[in-house]
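Chemist: my questions are about this predicted structure, shown below with the sequence.
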Amino acid sequence: MAARPHNIPIFDAEVLLKCQNNLGEGVVWHSKSNLLHWVDIFASQLHTYDPKEGTHSIDKYPSKCLTYITPRAGKEGFIATFEGSLVELPPPTRPTEKSAHPTINNKEAVKVLSEPLDKKLVDDGTVRFNDGGVDPHGRVFYGSMGQDEKAPKFPGELWQIDLSGRQTKVLDEVGVSNGLGFSPDGQKMYYIDSRKDQIDVFDYNLSSGTAVNRRKFASSPPPLDNDHPTEGVYDGLCIDGVGNIWAARWRNGRVIGINPKGEIIAMITVKGSKGATIPCFGGPNLETMYITTASSYLGGEGDSDKYPNSGHLFSIDFGPSSPIRKILGPDWKGAERYRAGI
């Protein structure tokens, strides 16, 4: 075992489904159906998985990319983002095939809800939508990114649509709009722009839906060990039921757990995959963490042989007898992502 420059506990997630996504993202649990959903961005696919039955389905949409999904509160289907639009999607195909590569079902969006981005910049590939989030009242946040991640200008934006359909630009000059989530009391909004290797926090007014007083919450983590240096950037995140933030490290093969004070409490590895993209909690009692990953070629040259599990879906048990629960304590609980109220 390689020596470690820290005493932070490390746990290993395991491959759950060898789905070989190109860019797995947007993973979300739906407790009403007990199904897990995520997207493969550039394949424009919505994946649905039933952990109890081990069944899997794939819906494909006629867009350049499907980047973000959120279930709806009180309604079936999803709110989602294509490359330049916020859309309503129909309910997913019920998973029946026990296959990592089931039959692909072709579907179309129900309707377009919003197209706030500069159409020319979308059409010429300068910008596209990426990740998003939902606040406790059901307002939907959806952010864009500059597709040239080395460009000096940050052309991305963060938008919000409220329950009445009113659209508001929350941020501009965004590099890569990524993880977004809220503290259990709804008074803090955590946000990641992946062009800056940090997690930011805002004070959030749940009544008005406004975020103010942006500041740095967490910097890049220490190396995993002496053989695995800190690389990449923060990507997607989720928040558990006691307020801990769990943020994936793009090109660094791990998820970082951070308490509300900004202290790292645990690290979770996705061995054999360099591109952890986003975690979520799901399963019975919300005691399983699911983690999507990206194909090895997106991580760097020569990574295909070194990271054979890239693009697969991972999971790790957070149940009462699990090793990580011994660190988190008996009062820990998971949390489901909020659902869109529109």
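Modeler: Received it, and whenever you're ready, just let me know what you need.
Chemist: please count neighbours and contacts with C-alpha atoms only from this point.
Modeler: OK.
Chemist: just the helices in the stretch 1-150 of the chain please.
Modeler: Taking DSSP state H, counting those that start in this stretch, the helices of the stretch 1-150 of the chain run over residues 119-123.
Chemist: strands of the stretch 51-200 of the chain, residue ranges please.
Modeler: 55-60, 68-71, 78-81, 86-89, 104-106, 111-114, 127-134, 140-146, 156-161, 167-174, 177-182, 188-193, 199-205 (DSSP state E, counting those that start in this stretch).
Chemist: right, and the ones you listed - which one's nearest Gly282?
Modeler: strand 68-71 (13.6 Å; CA to CA).
Chemist: how far away from the center of its chain is the closest one?
Modeler: 10 Å (CA atoms, centre = their mean, to the nearest Å).
Chemist: now for that strand, which elements pack on it?
Modeler: strand 24-30, strand 35-40, strand 78-81, strand 127-134 (3 or more CA pairs under 8 Å, 6 or more residues apart in numbering; DSSP states H and E).
Chemist: and here is the other one:
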Amino acid sequence: MSFKVEPVSSPKSVLGEGPHWDEGTQSLYYTDIYGKEASILRYDYNENKVYSATIDGEPVVSFIIPVANQTDQYAIGIGRRVGIVQWDGVSPKAKLGPICFDVESDKLSNRFNDAKADPVGRFYGGTMRLEELGDLFEVAGGTFYRYIKGEGVKDLLHNVHCSNGLAWNEKEKKFYFIDSIKFDVKEFDYDPKNGNISNEKVVIDLSSNGKNPGFVPDGMTIDAEGNLYVATWGGSKIIKVDPKKGKVLLEIPFPAKQVTSAAFGGPDMDILYVTTAATDRDGEQPPLAGHLFKVTGLGVKGLPGVKVRV
């Protein structure tokens, strides 16, 4: 296999995260969770250009998901809240509108992390303790939630350290989830009728004999063949995993230490877009750290992001 990893002309993110490919606009949306100059970003494929916007009063934005049946509204994670912003995708300012829901009023030290919509548009996302409060290995204080419009919020998983990668295999009725501190990828049976998940099992253990392998698994996406692509915080790579065999099929190296997440996109859904971070918490970073990357030549296609119904 001959694949190519290239940086996209993009701003350098402190903590680039949560890529979501919108097929209708041929755009990749993502966030810079702790960025000073940009909180939400849009890469326009046709223009090969990234637009960014800030939201007054909201310095931390953990995810962005386009809202179903809307052209300029997005669900975003702001602390322990999920709100709706209005953005034309170009202007340097986005306007915060209504708050859809919030969680954990008794846990002021927590925030939402990764979130996505399932194949029918239900919201799934989880929380974690704020990084500045200490080592995430110490506290499993997060919860993983589902939100259905008209029904409200339901907690699905408890005692989560760092709620991270999510992916669905609709054909196989499987859901995949990463709690970064566990160094593994878990699989659940997924009921598309009600969105419930059950029968948890580990499909691949990425630890080194039960110990830290030198990275933690971060965000994740899935291709049309059912293989998973796991980003590695501290590992400078994306790991392609066959969840049925529990086997690593491929490692894709990046000139960035903190590889945070991935999503397939492009007109043919065959480009893997990858976000990275340039945070200096872990020492000096490579020059290209924090930029958006694209991987071509993988010989597979992915699935477009699903808009959320909130």
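Modeler: Arrived safely. Predicted model only: the values in this text are computed from it and were never measured.
Chemist: quick one on the thing from earlier: dump the helices and strands packed on strand 68-71 of structure 1 to JSON lines, plus mean neighbour count and distance to Pro323 of structure 1.
Modeler: Shown next, in JSON lines, are those (neighbours: other CA atoms under 10 Å; distance: least, CA to CA, whole Å):
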{"stretch": "strand 24-30", "mean neighbour count": "28", "distance to Pro323 of structure 1": "23"}
{"stretch": "strand 35-40", "mean neighbour count": "24", "distance to Pro323 of structure 1": "24"}
{"stretch": "strand 78-81", "mean neighbour count": "26", "distance to Pro323 of structure 1": "34"}
{"stretch": "strand 127-134", "mean neighbour count": "27", "distance to Pro323 of structure 1": "29"}
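Chemist: tell me which of these lies nearest to Arg325 of structure 1.
Modeler: That would be strand 24-30 among those, by CA to CA, at 20.2 Å.
Chemist: that older thread, which stretch among the strands of the stretch 51-200 of structure 1 comes nearest Ala276 of structure 1?
Modeler: Closest approach to Ala276 of structure 1 among the strands of the stretch 51-200 of structure 1 (CA to CA): strand 177-182, 12.5 Å.
Chemist: so that closest one matches what in structure 2?
Modeler: Aligned using TM-score structural alignment, strand 177-182 of structure 1 spans residues 163-168 in structure 2.
Chemist: now that stretch on structure 1. Mean distance?
Modeler: Following the fit onto structure 1, the mean deviation recorded for stretch 163-168 of structure 2 is 0.6 Å by mean CA distance after the TM-score superposition for structure 1.
Chemist: roughly how far does the residue mapped onto Lys196 of structure 1 from structure 2 sit from Lys12 of structure 2?
Modeler: When structure 2 is aligned by TM-score structural alignment, Lys196 of structure 1 is paired with Lys182. Distance of Lys182 of structure 2 to Lys12 of structure 2, given as CA to CA, to the nearest Å: 29 Å.
Chemist: same question for Val67 of structure 2.
Modeler: In this structure, Val67 of structure 2 and Lys12 of structure 2 are 26 Å apart, going by CA to CA.
Chemist: can you check Gly195 of structure 2 too?
Modeler: Per CA to CA, Gly195 of structure 2 is found 36 Å from Lys12 of structure 2.
Chemist: equivalent analysis for Val153 of structure 2, please.
Modeler: 35 Å.
Chemist: looking at the two, which one has more neighbours?
Modeler: Lys12 (20 against 16; other CA atoms under 10 Å).
Chemist: is it true that that one touches Thr279?
Modeler: No - look at Lys12 of structure 2 against Thr279 with CA atoms under 8 Å: they stay out of range, at 10.1 Å.
Chemist: and for these two, which residues touch both?
Modeler: Common contacts of Lys12 of structure 2 and Thr279, defined by CA atoms under 8 Å, 6 or more residues apart in numbering, comprise Gly290.
Chemist: quick one: stretch 274-294 of structure 1 aligns where in structure 2?
Modeler: With TM-score structural alignment as the criterion, stretch 274-294 of structure 1 aligns to 257-277.
Chemist: check which residues of the matching stretch are buried.
Modeler: Across stretch 257-277 of structure 2, burial judged by 16 or more other CA atoms under 10 Å covers 257-266, 269-277.
Chemist: return the subset of the residues you listed lying in strands.
Modeler: Counting by DSSP state E, the buried residues of stretch 257-277 of structure 2 place 258-265, 271-277 in strands.
Chemist: can you pick out the most distant pair from these?
Modeler: Pairwise distances across those (CA to CA) peak at 21.1 Å, for the pair Gln258 and Gly265.
Chemist: before we move on, the earlier item: same list (the strands of the stretch 51-200 of structure 1) but as a markdown table, adding distance to Glu25 of structure 1.
Modeler: Shown next, in a markdown table, are these (distance: least, CA to CA, whole Å):
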| stretch | distance to Glu25 of structure 1 |
| --- | --- |
| strand 55-60 | 14 |
| strand 68-71 | 7 |
| strand 78-81 | 12 |
| strand 86-89 | 17 |
| strand 104-106 | 18 |
| strand 111-114 | 21 |
| strand 127-134 | 8 |
| strand 140-146 | 14 |
| strand 156-161 | 18 |
| strand 167-174 | 19 |
| strand 177-182 | 10 |
| strand 188-193 | 15 |
| strand 199-205 | 18 |
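Chemist: closest to Leu237 of structure 1 out of those?
Modeler: Nearest to Leu237 of structure 1, of the strands of the stretch 51-200 of structure 1 and by CA to CA, is strand 177-182 at 4.8 Å.
Chemist: what's in contact with the closest one?
Modeler: With CA under 8 Å, 6+ apart, strand 177-182 of structure 1 has contacts from 130-136, 143-145, 156-158, 188-194, 235-239, 247, 278.
Chemist: again, only using 7 Å
Modeler: With contact meaning CA atoms under 7 Å, 6 or more residues apart in numbering, strand 177-182 of structure 1 is reached by 130-133, 135, 143-145, 156, 158, 188-194, 235-239.
Chemist: then stretch 41-48 of structure 2?
Modeler: With CA under 7 Å, 6+ apart, stretch 41-48 of structure 2 has contacts from 26-31, 49-53, 89, 266.
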